[in-house]
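**Student:** Got a predicted model here, sequence first, then my questions.
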Amino acid sequence: MAAEIGVLSTLLGLPDGLVDRIAYLLPPGDRCNLAATCTALRAAGRRWFRGAVVRIWSGGSRLADLAGWLEGRQALIAYHLMGSAGIPADLAAAPAGQLVAIRRWTLHQWAAPAVLARLTALTELQLCHQTQLGSGSSLEQILQPLAQLRDLSITTCQLAAIPAALSGCTQLTHLSLSDNLLAGGWQHLQPLLQLRHLSLSGTDHLPASLPQLPQLTHLDLERCGNVPAFCNHLSALRLLQCVDLTHCDLTEVPAAVSALTALTALYLGHNQLAGGFDYLLPLTRLQGLWLHANDLTQVPPAVAILTALRNLSLGNPQDGWQHLRPLAQLQYLDRAPESHFPVASEAAANLHPAVVQRMLAEPKSGLPCLLDLLAQRGLPCPV
């Protein structure tokens, strides 16, 4: 019974002696049931946490206090570094086999090679604002022991080029190199045949074309330079499901987009799009389309063909709202600002009836708020 009492004491946060006294006040049958329940709970607890990833923040719960308990249940640890005061002592002492993720490494104190070399179970690593990595020379020392790495983020680190060390990270499925210079070294991506998600946002020096990345499904080029020229080569990435071309100085929808028939999400907001919308016509699987902040004067007629759309962002076109009526799957439509209520009214009036009913039941769809604002200004309710 003593072991079971210990389990119950831990669960309730009570002293062993107090729980012991309570237990022995119970009738013998209830006492046996309590013992059996505690034993079953302890055994089940080991199964519940096996393989689970527990998030721990530096400055909060001490890793050393939890590591032993988690290790006994075969749980894993994702460690979030907060602030820039220095490397927490418990990170250096963390069980190497349990720590699988380090997120938001923004520490000013740079001792990453020494700390990371022993953490060979890491599958995720985020390094941010580490300007000493600019030359890429330290990365090989960091990455070489991390053979299980699947998700790597090296952002705002002043990388002059794609580091050669990346070519050894052949298990990567997610890679973010956002907000770096990246003026060369693109050949080092060639061995990353498992890569599915690639973020190059904020890069001014896109190559003429990317290496062959046969598994790539998500590509983020937000705020990149040279995108119009680079887009000529997008058509080779036939498995792409999501492409972000926000803030890319585009004046028309890139022609290469028409070859990406697997696309389900396309971000084209904050450009100066004046044409090329017919290149969207082959994208019959598209479920999300973002065209806001393009000063569109009318809803592009091509939108009417995209009947799989669930999310649509258009901004404030004045005309063409009738092209929304075939979109029976629509779940979200960005609403016009308050200064455009006649336009908003027409937009709502042209929604498919099934869409109206669905949106009215979902506050986040934008429609209930739109109708409330129309009513406040005495404008006719279209539905």
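**Tutor:** Looks like it arrived, so ask away.

**Student:** switch to C-alpha atoms for all contacts and neighbour counts from now on
**Tutor:** Noted.

**Student:** Thought L198 was touching L152, still the case?
**Tutor:** No - using CA atoms under 8 Å, L152 makes no contact with L198, being 10.0 Å away.

**Student:** by contact count, what packs against the strand ranked longest in the chain?
**Tutor:** The strand that spans the most residues within the chain, counting by DSSP state E, is strand 99-105. Packing contacts for strand 99-105, counted by 3 or more CA pairs under 8 Å, 6 or more residues apart in numbering; DSSP states H and E, involve strand 76-80, strand 124-128.

**Student:** Would you format the ones you listed as CSV with mean neighbour count included?
**Tutor:** Listed next are those as CSV, based on neighbours: other CA atoms under 10 Å:
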stretch, mean neighbour count
strand 76-80, 22
strand 124-128, 20
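
**Student:** In JSON lines, list these along with distance to G288.
**Tutor:** Output for the helices and strands packed on strand 99-105, formatted as JSON lines (distance: least, CA to CA, whole Å):
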{"stretch": "strand 76-80", "distance to G288": "31"}
{"stretch": "strand 124-128", "distance to G288": "28"}
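
**Student:** buried sites along the lengthiest helix in the chain?
**Tutor:** Taking DSSP state H as the criterion, the chain has its longest helix at helix 28-49. Using 16 or more other CA atoms under 10 Å as the burial criterion, the residues of helix 28-49 that qualify are R31, L34, A35, C38, T39, L41, R42, R46, F49.

**Student:** Second structure for comparison follows:
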Amino acid sequence: MGGFDKERLARIKGWMQGYVDARKYPGCAALIAQGGKEVFYHECGLRDVEGEVLWSRDTVARIYSMTKPVTSVAMMTLVERGLVHLDAPVSEFIPGFANARCLVPGAVTLDQVEPCAPPTLHQLLTHTSGLTYSFNPGAVPATMAEGKLDFGPGQRTLAEAADAIATLPLVFRPGARWEYSVGIDIIGRVVEVISGKSFEDYLVDEILGPLGMDETRFAVPEGARDRFACLYTPLAGDSFDLNAVTKSAETLRQADDSVESPYLTTKMHSGGGGLVGTIDDYMKFVDMLRAGGKGILSPHTLNFMMRNHLPGEIASMGPQSFAEQPMEGMGFGLGGAVVLEPGRARVPGSVGDFSWGGMASTFFWVDRQHDLSVIFFTQLSPSSSYPSRSQLKALVQGALR
């Protein structure tokens, strides 16, 4: 472990400030640890542009899909205890999936279906289940959008949303393709069924509490509301509309505020995208992945999670969907992407890097070759707006000795 060139590491500050000065991001923070010890932290900009409130280290942010690795760890705690196995069909836990059906190839309407096997828990965890997201192309995503079935914050419960998803056809036969989906939300519901606890209670008991992640929850904690960031978008319409061509005249148009946000009162425990929290809280989780479990999971189970679980790279499985990572040179483990070949991914990094991001442009990765844990926080949706993730990886790799 050779450490960092401090002058090169300091380049990250100017890069972050550039995003803020160009009004691409409202504010942002980056935190880097090596061997479990902090080597870099910087913040700049605002968490509330209209109120001119500075971004601070204790800012509470929406981490969206960076919830997925947490949910995947929760599932693996049950697997380690022999309470479930990954090849179990989801219909064992959510009966609505028992008579599963999938769209026939080329289908354009929801009635063009054929019977199929229910997806397994492993397929749900790896986005090979046949489920999808409302922002992907096709008839099922359009129906999900109409019914607001992306497990977003609100008064619908996890059980209610999972049962609703079970009534829709799968977009392909389980195992046939890779498509970014609500599969890990369904995993959250499975955790509830097996444990007999609400999903948040299970996370608090088994992961968030033991790691001291006391400000990471599905609803903004009461004592943290004055530190909750606003969400911004460069789009004129829905900040989750990945196919939007209409940009706003204002690059930082507010999409969700900190005073009336649904995250203040939500009942939804979205395992795919619902957690909010601080950068230091999330570092406790990321460093647990780097360090081999810290009692949450066995290091052998974590090694298993951070392997590629696909037949090849994501791109080889015919994806037609958005994803939080490149698809070439990348595999997918349980809850996150795995670098198979940095050259094909076209982003400097190490083979085996494990990472994922969230729709508000947050990002993390673990590089066990260099003993690194890296997190980037901001609040701009969609995350496909700017290439900040590949740029940050290049900056960090360029600073390693």
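**Tutor:** Done, it's in. Here the structure is a predicted model, which means the values were calculated and not measured.

**Student:** Superposed, what's their TM-score?
**Tutor:** With the length set by TM-score structural alignment, normalised by the length of structure 1, the two chains reach a TM-score of 0.23; 150 aligned residues with a CA RMSD of 7.1 Å.

**Student:** follow-up on the earlier one: the buried residues of helix 28-49 of structure 1: which two are farthest apart?
**Tutor:** R31 and F49 (27.2 Å; CA to CA).

**Student:** L371 of structure 1: which of the helices and strands packed on strand 99-105 of structure 1 is closest?
**Tutor:** strand 76-80 (42.3 Å).

**Student:** May I see the buried residues of the longest strand of structure 1?
**Tutor:** Going by neighbour count (16+ other CA under 10 Å), the buried part of strand 99-105 of structure 1 is L99, V100, A101, I102, R103, R104, W105.

**Student:** Can I get the residues you listed in a markdown table including distance to S9 of structure 1?
**Tutor:** Rendered in a markdown table, the data for the buried residues of strand 99-105 of structure 1 read as follows (distance: CA to CA, whole Å):
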| residue | distance to S9 of structure 1 |
| --- | --- |
| L99 | 28 |
| V100 | 30 |
| A101 | 31 |
| I102 | 33 |
| R103 | 34 |
| R104 | 36 |
| W105 | 37 |
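
**Student:** sorry, back to before: list the residues that contact both of L152 and L198 of structure 1?
**Tutor:** Counting by CA atoms under 8 Å, 6 or more residues apart in numbering, the contacts common to L152 of structure 1 and L198 are H174, L175, S176.

**Student:** would the second one count as being in a strand?
**Tutor:** Yes - read with DSSP: H, G, I helix; E, B strand; the rest coil, L175 of structure 1 is one of the residues of a strand.

**Student:** Contact partners for it?
**Tutor:** D151, L152, S153, L195, H197, L198, S199.

**Student:** is it possible to export these to a markdown table including secondary structure?
**Tutor:** Shown next, in a markdown table, are these (three-state DSSP):
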| residue | secondary structure |
| --- | --- |
| D151 | strand |
| L152 | strand |
| S153 | strand |
| L195 | coil |
| H197 | strand |
| L198 | strand |
| S199 | strand |
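
**Student:** So of those residues, which two are at opposite extremes in space?
**Tutor:** Spanning the widest gap among the contacts of L175 of structure 1 are S153 and L195, at 13.0 Å by CA to CA.

**Student:** who's more crowded, these two?
**Tutor:** Ranked by neighbour count (other CA atoms under 10 Å), S153 of structure 1 and L195 place L195 first, with 23 against 20.

**Student:** and the particular helix or strand that has P210 of structure 2 in it, which residues are buried?
**Tutor:** P210 of structure 2 belongs to helix 209-211 when elements are defined using DSSP states H and E. Buried residues in helix 209-211 of structure 2, counted by 16+ other CA under 10 Å: L211.

**Student:** same for it, what does it pack against?
**Tutor:** Contacting helix 209-211 of structure 2 under the criterion 3+ CA pairs under 8 Å, 6+ apart is no other helix or strand.

**Student:** Can you name every helix or strand that the next helix or strand after that helix contacts?
**Tutor:** Counting by DSSP H and E, the element after helix 209-211 of structure 2 in chain order, helix or strand, is strand 231-233. If contacts are counted by 3+ CA pairs under 8 Å, 6+ apart, strand 231-233 of structure 2 sits against strand 253-256.
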